[in-house]
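1. 3D model of this:
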Amino acid sequence: MKLRKVTAAAAAALVLSLTATACGGDDGDSEDTGSGSGGGDKIKVGIKYDQPGLGLKEPDGSFSGFDVDVATYVAKELGYDADQIEWVETKSADRENALARGDVKMIAATYSITDERKEKVDFAGPYLLAHQDLLVKTDSDITEATDLNSKKLCSVTGSTSAQNVSDKFAPKAQLKEYGTYSECIAGLQSGAVDAVTTDDSILAGFAAQDQYEGQFKLAGLKLSNENYGIGVKKGDTETVDKINKALEKMVSDGAWDTAVKDNFGPANYQNEPAPKIGDIVQ
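-> Now for the predicted structure:
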């Protein structure tokens, strides 16, 4: 009888132990998806896969770009080594949903901070101030947006960049929409279009690629202000604070400047100084 009582007690203890372990397992799974406070097995970070100089998946499966460098630095400050980062392709149209679903812990993907987006997600940063600009051939005589009248201007389908130029500066510009910026750049190279427009950081990333060395130049226009921030799930103020501290450290120790030169240097990108946290340029 005593044996059965002891066994029953042991069984009860085992159930309690398994229950506690299961609860702990939930926490561990949370850290695996990057929703923990750092130090978990993995952190999932949303980036672009198709933007040279910012977020690019290389043929060997590795990742490169300024956004990648920034996110890697931030993740390290949150307690994750580079090999603990799981990079997740996050397309522009799905960024808010990816954060809301918990698919990623944070997004660093040329993610401009806007009032509309702040209703759905929280932002750390900004960590880069970009501007809408034009990319043209090195020998092009296009120096102002007004020079685009009667010229062929390319941007990607769904982008407002080309329309912004047409509405405000060059109403007679011939707008060409391609599926990707890579197609726009190929069109510029072949002469099918006269200029490509989007954020100067994105254009500089393409121009810095080895296959385009010396072929293109940025016009150096500032047609809009794009404050890139790191998006996190709405209400996660703790993570926002930690990321902001990491960004401040990245600037102060020189790693930010190094990342800019490494990713945009060959394009002679005249970047703005590192912005102050919370300083949104309208």
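2. okay, CA-based contacts and neighbour counts for the rest of this
-> Will do.
3. Tell me the helix or strand right after the strand or helix carrying residue 4.
-> Following DSSP states H and E, one finds residue 4 within helix 2-32. Per DSSP H and E, helix 2-32 leads on to strand 43-47 as the next helix or strand towards the C-terminus.
4. I have a second one here; can you model it like the first so I can compare?
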Amino acid sequence: MRNRHRTTTPLLAAAAAGVLTLAACSAPGEEPSVLEGDTITIGVKFDQPGLGLSENGGFSGFDVDVAHYLAEGMGFEREDVELAGVTSAEREDKIIGGEVDMVVATYSITPERKTEVTFGGPYYVAKQDILVRADETGIETVRDLEGHDVCQGEGSNSASRITDGLGIGATVADAPSYSQCIDWLSDERVDAVSTDDLILAGFLAEDPSAYRFVNNPFTDEKYGVGLPHGDVEACEAVNKAINEMYQDGTAGELLEEWFGSTDLELVKSVPQFEGCS
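-> Below is the predicted model:
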């Protein structure tokens, strides 16, 4: 958390106390909104090409660009935005613990997660799909994963949707990250990687001759903007910024920039928001 509470100089303390008896930024007992901070710390992925990748001392990717756009719409100058790398497994903990103010990191909105954080958005609706080696000929649908080894990143439930949700007898291999899953796929330690098509497209764009999409999506994955639980004010500001991002064409431009070289069908219309309550 970075300066969520604005500072007050000693000279102004008494005056400020008097003003606060009449009006306050937050109701008694409520946490202030992240909008009230002087700076904002945003959690992004650091090992997912095309979405959030740490390199050359900074971060790059679609989610990173979206994070900066949203922060500007929330009233923060670029120099007041700090990015921090997060893994899938630690996103809730980082928000709840105050280490980050907001998360833009392929963070699928689920009923369970909504009990711990408030979600703005979604800012994109991805589809779950499957990536296999380019020379793999036996996997053309999710049902073909029966008896195969499927990798998922720690903290993700993508492969579990195949085994538990669809009842397909695949063996789930949990890797520390999806970049590790791709390494295992390349080394033939697993037969497939299954997760959101936007994540897979980022890896595919890096080495299009080594892998291929099965291109048979089977779920919707709503990418939300994670915020402290109950911060409705920030959520509404995020939703307004997401709407503007699609209306002014920025979202479409960013999607083409990061994923246009793949055969992924990109959705460039404003997603239906979940609501901030």
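5. Mind checking the TM-score on these two?
-> After superposition, the two chains reach a TM-score (TM-score structural alignment, normalised by the length of structure 2) of 0.80; 252 aligned residues with a C-alpha RMSD of 2.7 Å.
6. tell me which residues in the helix holding residue 4 of structure 1 are buried?
-> The neighbour-count check on helix 2-32 of structure 1 (16 or more other C-alpha atoms under 10 Å) flags 28, 30-32 as buried.
7. and what of stretch 167-179 of structure 1?
-> Going by neighbour count (16+ other C-alpha under 10 Å), the buried part of stretch 167-179 of structure 1 is 169-177.
8. Reformat the residues you listed as TSV; add secondary structure and distance to residue 78 of structure 1.
-> Output for those, formatted as TSV (DSSP: H, G, I helix; E, B strand; the rest coil; distance: C-alpha to C-alpha, whole Å):
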residue	secondary structure	distance to residue 78 of structure 1
169	coil	44
170	coil	46
171	coil	48
172	coil	50
173	coil	47
174	strand	47
175	strand	44
176	strand	43
177	strand	40
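9. Tabulate these (a markdown table), appending distance to residue 67 of structure 1.
-> Output for the buried residues of stretch 167-179 of structure 1, formatted as a markdown table (distance: C-alpha to C-alpha, whole Å):
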| residue | distance to residue 67 of structure 1 |
| --- | --- |
| 169 | 30 |
| 170 | 32 |
| 171 | 34 |
| 172 | 35 |
| 173 | 32 |
| 174 | 32 |
| 175 | 29 |
| 176 | 28 |
| 177 | 25 |
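10. Kindly indicate which of these lies nearest residue 40 of structure 1.
-> Of all these, residue 177 has the smallest distance to residue 40 of structure 1: 43.0 Å, by C-alpha to C-alpha.
11. Please list all residues in contact with the residue mapped onto that closest one from structure 2.
-> Per TM-score structural alignment, the equivalent position to residue 177 of structure 1 in structure 2 is residue 174. Counting by C-alpha atoms under 8 Å, 6 or more residues apart in numbering, residue 174 of structure 2 touches 151-154.
12. Roughly how far does residue 174 of structure 2 sit from residue 160 of structure 2?
-> 10 Å (C-alpha to C-alpha, to the nearest Å).
13. With residue 113 of structure 2 instead?
-> 16 Å.
14. And for residue 57 of structure 2?
-> To residue 160 of structure 2, residue 57 of structure 2 is 35 Å away according to C-alpha to C-alpha.
15. Specify which member of the buried residues of stretch 167-179 of structure 1 is nearest to residue 49 of structure 1.
-> residue 177 (20.3 Å).
16. Determine the number of other residues adjacent to the counterpart of residue 257 of structure 2 in structure 1.
-> Taking TM-score structural alignment, residue 257 of structure 2 has residue 262 as its aligned residue in structure 1. A count of neighbours around residue 262 of structure 1, defined by other C-alpha atoms under 10 Å, yields 15.
17. Not counting its own residues, what contacts the helix or strand encompassing residue 262 of structure 1?
-> Under the criterion of DSSP H and E, residue 262 of structure 1 resides in helix 255-264. Defining contact as C-alpha under 8 Å, 6+ apart, one finds that helix 255-264 of structure 1 is touched by 53-54, 65-66, 69-70, 201, 204-205, 208, 250-251, 274.
18. For those, pick the one with the most neighbours.
-> Neighbour tally across those (other C-alpha under 10 Å): the maximum, 30 neighbours, falls on residue 201.
19. I'd like to know how far that residue sits from residue 174 of structure 1.
-> 24 Å.
20. And for residue 246 of structure 1?
-> 44 Å.
21. which residue ranges form the strands in structure 2?
-> For structure 2, strands defined by DSSP state E occupy the ranges 40-44, 47-48, 52-55, 58-60, 81-85, 102-108, 117-133, 149-153, 171-175, 192-196, 211-213, 220-228.
22. which residues touch residue 174 of structure 1?
-> Contacts of residue 174 of structure 1 by C-alpha under 8 Å, 6+ apart are 149-153.
23. aligned partner of residue 194 of structure 1 in structure 2?
-> In structure 2, residue 194 of structure 1 lines up with residue 191, judged by TM-score structural alignment.
24. check contacts around the nearest residue to its match once chain neighbours are set aside.
-> Nearest in space to residue 191 of structure 2, with sequence neighbours left out and distances taken as C-alpha to C-alpha, 6 or more residues apart in numbering, is residue 149 at 5.3 Å. Residue 149 of structure 2 is in contact with 170-173, 190-192, counting by C-alpha under 8 Å, 6+ apart.
25. what residue of structure 1 matches up with residue 149 of structure 2?
-> Alignment note (TM-score structural alignment): residue 149 of structure 2 maps to residue 152 of structure 1.
26. measure its match to residue 219 of structure 1 for me?
-> Counting by C-alpha to C-alpha, the gap from residue 152 of structure 1 to residue 219 of structure 1 is 15 Å.
27. do the same with residue 257 of structure 1
-> Residue 257 of structure 1 is 22 Å from residue 219 of structure 1, where distance means C-alpha to C-alpha.
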